[in-house]
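Model the structure of this input:
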Amino acid sequence: MDINKIGVVIIGRNEGKRLIKCLNSTLTENTNVVYVDSNSTDNSVKNAKDSGAAVIDLDMSKPFSAARARNTGWQYLIVQHPEIEYIQFIDGDCELQTTWLEQARGFLHNNTEYAIVCGRRRERFPEATLYNQFCDDEWNTPVGDALSCGGDALIRTKCLQEVNGYKDFFVAGEEPEMCYRLRQNNWKIFRLNEEMTLHDANITRFTQWWKRANRSGFAFALSAKEHGKEKEKYCVREAIRPLMWTGAFFTILILSLFSPFLLITLLIFPLQIIKMYLKKTDKSLYGLKSCLFLMISKFPEALGVVDLMIKTIKKQDYTIIEYK
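Okay, the predicted model is just below:
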């Protein structure tokens, strides 16, 4: 593998020991590594410099987003190393698997119609909390052609240049949105059946899970606002669905004040949970819990959609929704 053709962009803030593991995993594979730091107050910048990676302190006078951090990273790399043909993006709380870059580069080299290749991201401690296990399931996406990728992926440099990378103002959902634009340009995305990264979600509280779901709703709404009127109606359904479920719940509650008998219609919620559970191959207690939380997630997602609407009406800057 010609390592000079691959660059690595790491983004993070206050990742501590997780960043050290991330740096060590990438530097063993590739010397063209840049770490973009977003105002860390721990030793992240020092640790990155000590590792030998190039370090950029993101300009925090502008609204922060992971999208802007990633753009800053890959644009720096192609100026410093114009020979780079592929960029591996990785979050600072992840660790790159040993064989990933070779497998991913080989795929893109042999399949020129593909812009992006991603693999299996796994949670480092999936059994630590129920929420970590939810994340691990979320990362277990179908193998084959895909509509989008997550934050960890190997991407052709020319494709990043073609669509000008991520949209800086996307404070959530920036990766699928860029994938959407690439697909409009007839590029394809592939999910390899290979181990890619280890991730440490470290979600230990319900409130963290709630904020993460809230961020998803915001991402759906922002994506629908940007591309919802186009042929694919991108993310329109995902943005409307939580509003419908949440709206139905509160409408029933309000109407039941006048006719308590209407409370029986709230049974649509447990019935929907049962319906989802019966469709799952996993009939364990965990499978039932995942369906329950999927239904509950509609409420924070709806709040995220509403938050996007309010910020748009007031012409406010979009701000990141942190759950760690």
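
For the rest of this, base every contact and every neighbour count on C-alpha atoms.
Fine.

Would you mind identifying the next helix or strand past the helix or strand hosting His109?
For His109, the enclosing helix or strand under DSSP states H and E is helix 100-110. For helix 100-110, the succeeding helix or strand toward the C-terminus, using DSSP H and E, is strand 114-123.

Give me the helices and strands touching that following strand, please.
Using 3 or more Cα pairs under 8 Å, 6 or more residues apart in numbering; DSSP states H and E, the elements in contact with strand 114-123 are helix 100-110, helix 130-139, strand 153-156, strand 188-199.

One more, so I can put them side by side:
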Amino acid sequence: MTEAPAKPVPTRPVPISPTLVSAVVIGRNEGERLRACLTSLQPQEGRLIYVDSGSSDGSVEMATQMGVEVVSLDMELPFTAARARNAGLERLADAEGYVQLVDGDCEVNSDWIPAAAAFLDAHPEVAVTCGRRRERHPQASIYNQLCDAEWDTPIGEAKACGGDALMRLEALRAVDGYRDSLIAGEEPEMWLRLRHKGWKIWRLEAEMTLHDAQMTRFGQWWNRSRRAGHAFAEGAALHGAPPDRHWVAETRRAVIWGAALPLVLILGALLLSPWALLLGLIYPLQLLRLSRRMGLRPAWFSLLGKFAECTGVVEYWGNRLRGTNRKILEYK
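Presented below is the predicted three-dimensional model:
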């Protein structure tokens, strides 16, 4: 499949913030993607820290040669992206100002940090600001397209944003950073705790990062959706009580569409009448409803994804009942 070039980003003058900005990058075996990421951050005046999670491709050596501070995680301990981010933030324990958090497979737009820092300077009530994260090769696969669409969230005040964001170090310290134990969904969970402290999260109408998902196989997409279901269930377990109801609706939808309805159909057909299978028409009707809003192919994957998400929900609760924790679930 021919890959369409990434959408060009118009260059425009932006105010330069006087506030010092550092950056924390996390990654493992990102290769040249990591080089592009670190290069895009080197013009900043603050410290640039790379947290490596057991790379075997020379990432540590490359980052060191580029003059970047490197933190190598102890991989004998359970790994999570949240733990990696916290390790980078610990290096900034005495720093002031802002920090750009970014994954090692992303390249930061040259205009982003000055514009985002200027926004935080002007809005002291905002703890976190993010912009538009784009997939570098959205036409490479339907799965990359789904990622790109997922990141196109509304402009303005938000409940959450992704892992790429500019943040106040002061605010992060007020909530003790990320929750190390979460294998996914660590950002929305921390944003919720920030909002409890009175801070705000804001999405700007500005280009922020280019991401390289490299998601070309169905199995990758399925595991990513499964991980989302796990995050929904754990988030609901942590903060599902009113008034937050954190990810309760998402968990409920995954269970209803991915397990409850199929179970009702099967039991109805076995115990009552084969005609009960006609209730299965609710799925094509739901597909039609979603298609009107997002198009047929995205609607199909949205509906199919509920089965993967339900698998993640069941996995979370199964592990919890057994008193065990799941290791990180990756899709690359």
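
TM value for the aligned chains?
With the length set by TM-score structural alignment, normalised by the length of structure 1, the two chains reach a TM-score of 0.94; 315 aligned residues with a Cα RMSD of 1.3 Å.

I'd like to know which of the helices and strands packed on strand 114-123 of structure 1 is closest to Leu243 of structure 1.
For those, distance to Leu243 of structure 1 was read as Cα to Cα. The smallest value, 21.9 Å, belongs to helix 130-139.

Average offset of the closest one relative to structure 2?
In this overlay with structure 2, the average offset of helix 130-139 of structure 1 from its partner residues is 0.4 Å by mean Cα distance after the TM-score superposition for structure 1.

elements contacting that helix?
Packing partners of helix 130-139 of structure 1 (3+ Cα pairs under 8 Å, 6+ apart): strand 114-123.

Return the mean post-superposition distance for the strand it packs on against structure 2.
In this overlay with structure 2, the average offset of strand 114-123 of structure 1 from its partner residues is 0.3 Å by mean Cα distance after the TM-score superposition for structure 1.

what range in structure 2 matches that strand?
Residues 126-135 of structure 2 are where strand 114-123 of structure 1 aligns, with TM-score structural alignment as the criterion.

who's in contact with the matching stretch?
Contacts of stretch 126-135 of structure 2 with the rest of the structure, by Cα atoms under 8 Å, 6 or more residues apart in numbering, involve 6, 112, 116, 120, 144-145, 147-148, 151-152, 161-162, 164-168, 171, 194, 199-213.

can you pull the buried residues of stretch 143-152 of structure 2?
In terms of neighbour count (16 or more other Cα atoms under 10 Å), stretch 143-152 of structure 2 has its buried residues at Tyr143, Asn144, Gln145, Leu146, Cys147, Asp148, Ala149.

Looking at those, spot the one nearest Thr39 of structure 2.
Nearest to Thr39 of structure 2, judged by Cα to Cα, of these is Asp148 at 23.1 Å.

Mind telling me what the closest one corresponds to in structure 1?
When structure 1 is aligned by TM-score structural alignment, Asp148 of structure 2 is paired with Asp136.

same check, this time on Thr324 of structure 2
In the superposition onto structure 1, Thr324 of structure 2 corresponds to Gln316 when matched by TM-score structural alignment.

Its match and Phe107 of structure 1, how far apart?
Here Gln316 of structure 1 is placed at a distance of 42 Å from Phe107 of structure 1 (Cα to Cα, to the nearest Å).

Compare neighbour counts for the two and give me the winner.
When neighbours are counted by other Cα atoms under 10 Å, Phe107 comes out ahead of the other of Gln316 of structure 1 and Phe107, with 16 against 10.

Start from the N-terminal end of structure 1 and give the helices.
According to DSSP state H, structure 1 carries its helices in the segments 17-27, 44-51, 66-80, 100-110, 130-139, 157-162, 174-184, 206-227, 236-256, 268-279, 285-296, 298-313.

Save those as JSON lines, and put in distance to Val9 of structure 1 too.
As requested, those are arranged in JSON lines below (distance: least, Cα to Cα, whole Å):
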{"stretch": "helix 17-27", "distance to Val9 of structure 1": "9"}
{"stretch": "helix 44-51", "distance to Val9 of structure 1": "12"}
{"stretch": "helix 66-80", "distance to Val9 of structure 1": "6"}
{"stretch": "helix 100-110", "distance to Val9 of structure 1": "13"}
{"stretch": "helix 130-139", "distance to Val9 of structure 1": "20"}
{"stretch": "helix 157-162", "distance to Val9 of structure 1": "12"}
{"stretch": "helix 174-184", "distance to Val9 of structure 1": "14"}
{"stretch": "helix 206-227", "distance to Val9 of structure 1": "22"}
{"stretch": "helix 236-256", "distance to Val9 of structure 1": "30"}
{"stretch": "helix 268-279", "distance to Val9 of structure 1": "38"}
{"stretch": "helix 285-296", "distance to Val9 of structure 1": "32"}
{"stretch": "helix 298-313", "distance to Val9 of structure 1": "29"}
